[in-house]
Structure formats: C-alpha cells, structure tokens
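Engineer: Pasting the sequence and the predicted model now:
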Amino acid sequence: MKADIELELQLKNRKEKGGYRYLKKSDNRMIDFSSNDYLGLAKIKEIHNHSVNFIDNGAAGSRLLSGNKNYHEELEAYLADFFKADSALLFNSGYVANLGVLSSVPQKGDTVLMDELSHVCIKEGVRLGRAKYFNFKHNDIKDLEIKIQKADGNVFIVVESVYSMDGDQAPLRDIVEIAEKYEAAVIVDEAHSTALYGKAGFGLSCDLGLENKIFARIYTFGKAAGAHGAAVCGSRTLKEYLINYSRQFIYTTALPFHSVNTIKNGLKYRRDNPELWEDLKLKIQLFQSQLSQNVTSLDSSHPIQGIISEDAKSTVEFADYLNQSGFDIRPILSPTVPKGKERVRICLHAFNSEEEITNLCQHINQYFQ
C-alpha cells in the first residue's frame, strides 16, 4: 500500500540518521542498570501477593459507569493521606494523568509556562488544551519570571520535580515563590521522586514542605513504587473538576483490583523500609566516585545517571559495548534529548551490588581511556 511505502521511507531515514528505535527484551543474564525500578519493589513477591480474597480481574467499566469500586475509593483516601493532600484521583498511568490535567484545567485565555525539558506527556497535554503555552529555560528562574510577566489570564507553571533524562531537581522553592508573587498555579510531575524522597517516600514536594503551595501534584507508581497507575493530588475542587471534565478519566476503563492493591502494598513497603533509599543514596555516591575525570557524566544525585556522548552513532556504539560486557543499559537519542546531548542512561538500584557498580565504572573508564 502507498501508506506503507511512505512509512518505510521515514523508517529508512531514521535508520540512516542513527536514531532508529526497536523493541528489545531484557536479558536476565545481564545486570539491570536500565529499569526505573529504583528500589526493586517490582520484584518483591509480598507486595504483589494474591492472598487477599478474590474481587475481580478487571473493573469492567469507567469510573463514571460500572467501574467505580470500593477499592478505588479506599486507595484514593489512603493516597490523599500519604501524600498530604485534600484529595487524590486515580489515573491509569502518569502519562495519562498529565494529559488529563493539562488538557482540561487551563482554559482559553490562560497561559501555561513549562520547563523546556518537560516530558512529552506534559507537552502533549498542554497542546490538547486551549490555553496558550510557552517554554522557559530549564530550571531558569529569571527566564520564568520574564515569561510570567508577559503571560495572560490564569497562569500555570508546569515542572517535573526530578527530570527523567538528566536526574536533576527543579528549584521548587524558587518556583513556588515566583508563583505566589504573580498569583500563578504550580503543577508538579512527581514521577521520578515518588517513593524515593521523604521519610515515607512521599516525593520531593512533601519533603520540602511545599505540598500546600502547589496546585496539583501528579504521582506515578510505575517507577520506584514498583506498580502501575498514577494519582493526581490536590484540592477536592480539582478532583471534582477532573471527574467532570478530564476526558482521559471519563472515558477510560478503571484500574483493576490487583493494580490498586499493589500500589497500596508498594507504598506501605517503602514507608516501612526507609533503608532502601538510604542504601541507594550510598550507591549513587559510589558510582560517581568511581568514574574517571575524563568521563562526561550528568550532575545528578538521583538514581538516574548518564554518560554524555557526541552524537547518536557514538552513543549507540558505547551502549553496545556495555551490553556486550553484560550490562543492561540503553542509549537515549534525539529527539528524546537534544542533539549533541545524546547519552547512555544509567539507572542505579537498591539491588545493584557494590561489586556490580564498581565493575560498570571500570568498563566505562576503560572505554574512554
């Protein structure tokens, strides 16, 4: 078909540029330095237990039809308490939650200001809405203030608490201060801080004591919490609004019981085992201390680490070298990251041994000698 021919040409072009993507199954013989399972909770059997009485295999409908169950409302009450919010509303993933909030809350005549390195789901959510939107320079408070002074209507500032490709934190205190000065609303995607930061794993906003100054917080459970799904935390008014106006909530089949149960079990396990995060922080320090000075690495105190390469081709070659050495690591290429900032993304985990981390660093150092 003609359509297939056009698609084949586009794929050929991507292959020639070195940015071709393909599905790759994880090899159990390789050491995991790739997954977002930072604390290893996805592999703990007692979290994913089936010892509870059978309820259902699926919610069998959207929440507004037949799919609203007691277990959804019980978990939302638990999440609101856990994340220090007035309310919580479940979504099927962090990607969908961001689409749901950003496509429905900002209105025509409003302005959305988002960090230029925001995840694609943030950008797509804003584009689905009717508000005007602009990027501000990454973590640049001065540029944010310049943009906010030119903004119209209600202003929404959208950031990630921890950025998924660089592993650096947003300056949330400064952002909240700017927002209060100009009466703007702050929306924070907590995907890569959920279940990590804070004594109980309640994320960076709560760890900084800013939860009451942030309009909406999006928590994702498919990473450090070791489960699946997401929740939007904020006021009761925000929850009721999303139930009425978020298409991504209204028209989606609700999460099944097993997913809901696993979310609660995962967060409870993290709360009861704070040593997992404390141990992981020591392993992050070990990794950074073992790299030689001629290795260009990210400045990150998060499990997300990375080695910057010159271009897509050299990044793929470096990743292949590490794969052949027994490390499950993936290259990150443009357009996921800007051209010239392609990198091998390395995720450290609580279950990675000191020997494995040291061995990885030795291979990295040898490659760049």
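Structural biologist: Everything's here; your move.
Engineer: going forward, measure contacts and count neighbours with C-alpha atoms only.
Structural biologist: OK.
Engineer: Identify the spatial nearest neighbour of Asp174, chain neighbours not counted.
Structural biologist: Spatial nearest neighbour of Asp174, excluding adjacent residues (CA to CA, 6 or more residues apart in numbering): Ile141 at 7.1 Å.
Engineer: for the stretch 201-350 of the chain, what spans make up the helices?
Structural biologist: According to DSSP state H, counting those that start in this stretch, the stretch 201-350 of the chain carries its helices in the segments 204-207, 236-245, 247-250, 257-272, 275-290, 312-324.
Engineer: want to throw these into a markdown table with distance to Lys15?
Structural biologist: Output for these, formatted as a markdown table (distance: least, CA to CA, whole Å):
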| stretch | distance to Lys15 |
| --- | --- |
| helix 204-207 | 39 |
| helix 236-245 | 41 |
| helix 247-250 | 34 |
| helix 257-272 | 37 |
| helix 275-290 | 33 |
| helix 312-324 | 11 |
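Engineer: also this one, for the comparison:
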Amino acid sequence: MCSRYNAYLVVDEAHAVGVSGRGRGMVQELGLQDEVFARVVTFGKALGCHGAAVLGHIKLRDYLVNFARSFIFTTGLPPHALATVLAAYNQLAGDVSAQNGLREIIGFFSSEAERLGLGCFINSTSAIHCAVVPGTIKVKAISTALQERGFDVRAILSPTVPAGQERLRFCLHSYNTKQQVTTVLTHFRELLHQ
C-alpha cells in the first residue's frame, strides 16, 4: 500500500524489540527494514533500560535533530545506559532460548485464556495482553486483588484509554511458568465474575 499510494510507514516496535527478529523487532524478522520509513524502538521493556530511538534514513535523522522539539530539548542517554542497551542486544543475539521460552508462554497464555472462557482479552501475539474490564472501580479492584495474590497486573484507566474501555495489562516474561499463567487467569476469571 505504501508503494501504491506513495506513503511512508512508521512502525512502533515497543512490544517487538527483545521478542522478535533475534531481539531486533518484527520489521527485522520480516526483512522489511529497508522498506519501512521509520521504526521506533524502546529500551525500557525487554532490554531492561530506559530511552528509545527512531531508526530511519539519514534525512529523517537530520530532520528530527533540527525540528523535533522533544529531541532538541533533551539530553542523550548516559554512557552506562548505552552500555546496558548494547549488552542486552548482545545477549539477545547470542542466546535465543529466552525468546523461544517467551513465545511459548505467550501461546500458552492465549490458549489458557480461551480455555477459561475469557473473551475479554484483546487479540495479541506480543508479551503484553490486555483484558477489557469496563469501569474504573471494577478494574482497579481486580488489579488490587491480583496484586495482593502476588501478580503485578496493572489497571489502565481513562483517560489513558476511552471511558468504558478500562483494562488490565498482563506483562509476560520468559521466566513465567505455565502454572503461574493458569493461576493468574483462574484468579482473574474468579474476580471478574464476582
């Protein structure tokens, strides 16, 4: 479509970095890095640091350096943060076992949610799964109850999402076990129907 309509594609890889393409993202996994105008990658999720980068053509870089106010009035990442990001990328490139384990737990989470009849989840193939639970009071109560049971599931409230579309955010990790997934989803189902 971009070719047909002479459009530029910008891809947000926040949930793909560290998970797809040997850690480099979905665009890289699909071999489309030369076809995409710009990619936004974050360092604060799978890479365990902070910050982000926009990847693209040198003309895009020059434009952002000169006209992006949020870039102009900020400082660069400190050397220790850059070292952390580099170490994380090196780890991801050298050992895919964590990525494979994460993909397995993501698939298991989706199948367990379906098995338990939890149709409130937004379809996702990433490590982030959201269950729509309308109403600030209800979603906060469920989040608090899950946290009290040892699961750090966060409520996402209006105005971050539209009113009536409040949700719970489940963040999966390669070290999560299938038993943990089954337990948290069972607790969630129980709390949802109270």
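Structural biologist: On my side now, so go ahead. Treat the numbers as computed from the prediction; the structure is a model and nothing was measured.
Engineer: thinking again about what came up before, nearest to Glu73 of structure 1 among the helices of the stretch 201-350 of structure 1 would be which one?
Structural biologist: For Glu73 of structure 1, the closest of those is helix 257-272, at 10.1 Å, according to CA to CA.
Engineer: before we move on, what SS does Glu177 of structure 1 have?
Structural biologist: The assignment at Glu177 of structure 1 comes out as helix when based on DSSP: H, G, I helix; E, B strand; the rest coil.
Engineer: Would you quantify the distance from it to Phe134 of structure 1?
Structural biologist: 20 Å (CA to CA, to the nearest Å).
Engineer: Please apply the same query to Leu113 of structure 1.
Structural biologist: Relative to Phe134 of structure 1, Leu113 of structure 1 is positioned 5 Å away (CA to CA).
Engineer: For these two, work out which one has more neighbours and name it.
Structural biologist: Leu113 (22 against 17; other CA atoms under 10 Å).
Engineer: following the helix or strand harbouring the more buried one, which helix or strand comes up?
Structural biologist: Secondary-structure assignment from DSSP states H and E places Leu113 of structure 1 in strand 111-115. Sequence order places helix 120-128 as the next helix or strand after strand 111-115 of structure 1, per DSSP H and E.
Engineer: For that following helix, grab the matching residue range in structure 2.
Structural biologist: Using TM-score structural alignment, helix 120-128 of structure 1 corresponds to no residues of structure 2.
Engineer: ok, now stretch 31-49 of structure 1?
Structural biologist: Under TM-score structural alignment, stretch 31-49 of structure 1 corresponds to no residues of structure 2.
Engineer: Stretch 330-346 of structure 1 now?
Structural biologist: Stretch 330-346 of structure 1 maps onto residues 154-170 of structure 2, going by TM-score structural alignment.
Engineer: circling back: hang on, the residue nearest to Asp174 of structure 1 packs against Glu177?
Structural biologist: No: Ile141 of structure 1 is beyond contact range of Glu177, at 10.0 Å (criterion: CA atoms under 8 Å).
Engineer: Can you tell me the number of residues neighbouring the equivalent of Ile128 of structure 2 over in structure 1?
Structural biologist: Residue correspondence to structure 1 (TM-score structural alignment): Ile128 of structure 2 is matched to Ile304. For Ile304 of structure 1, the count of nearby residues is 27 (other CA under 10 Å).
Engineer: and Glu107 of structure 2, how far is that from Pro134 of structure 2?
Structural biologist: Not quite, residue 107 of structure 2 is Gly, not Glu. 25 Å.
Engineer: what about the nearest residue to Phe121 of structure 2 once chain neighbours are set aside, how many neighbours?
Structural biologist: What sits nearest to Phe121 of structure 2 in space, not counting adjacent residues and going by CA to CA, 6+ apart, is Ala131, at 4.1 Å. As a burial measure, Ala131 of structure 2 scores 22 neighbours (other CA under 10 Å).
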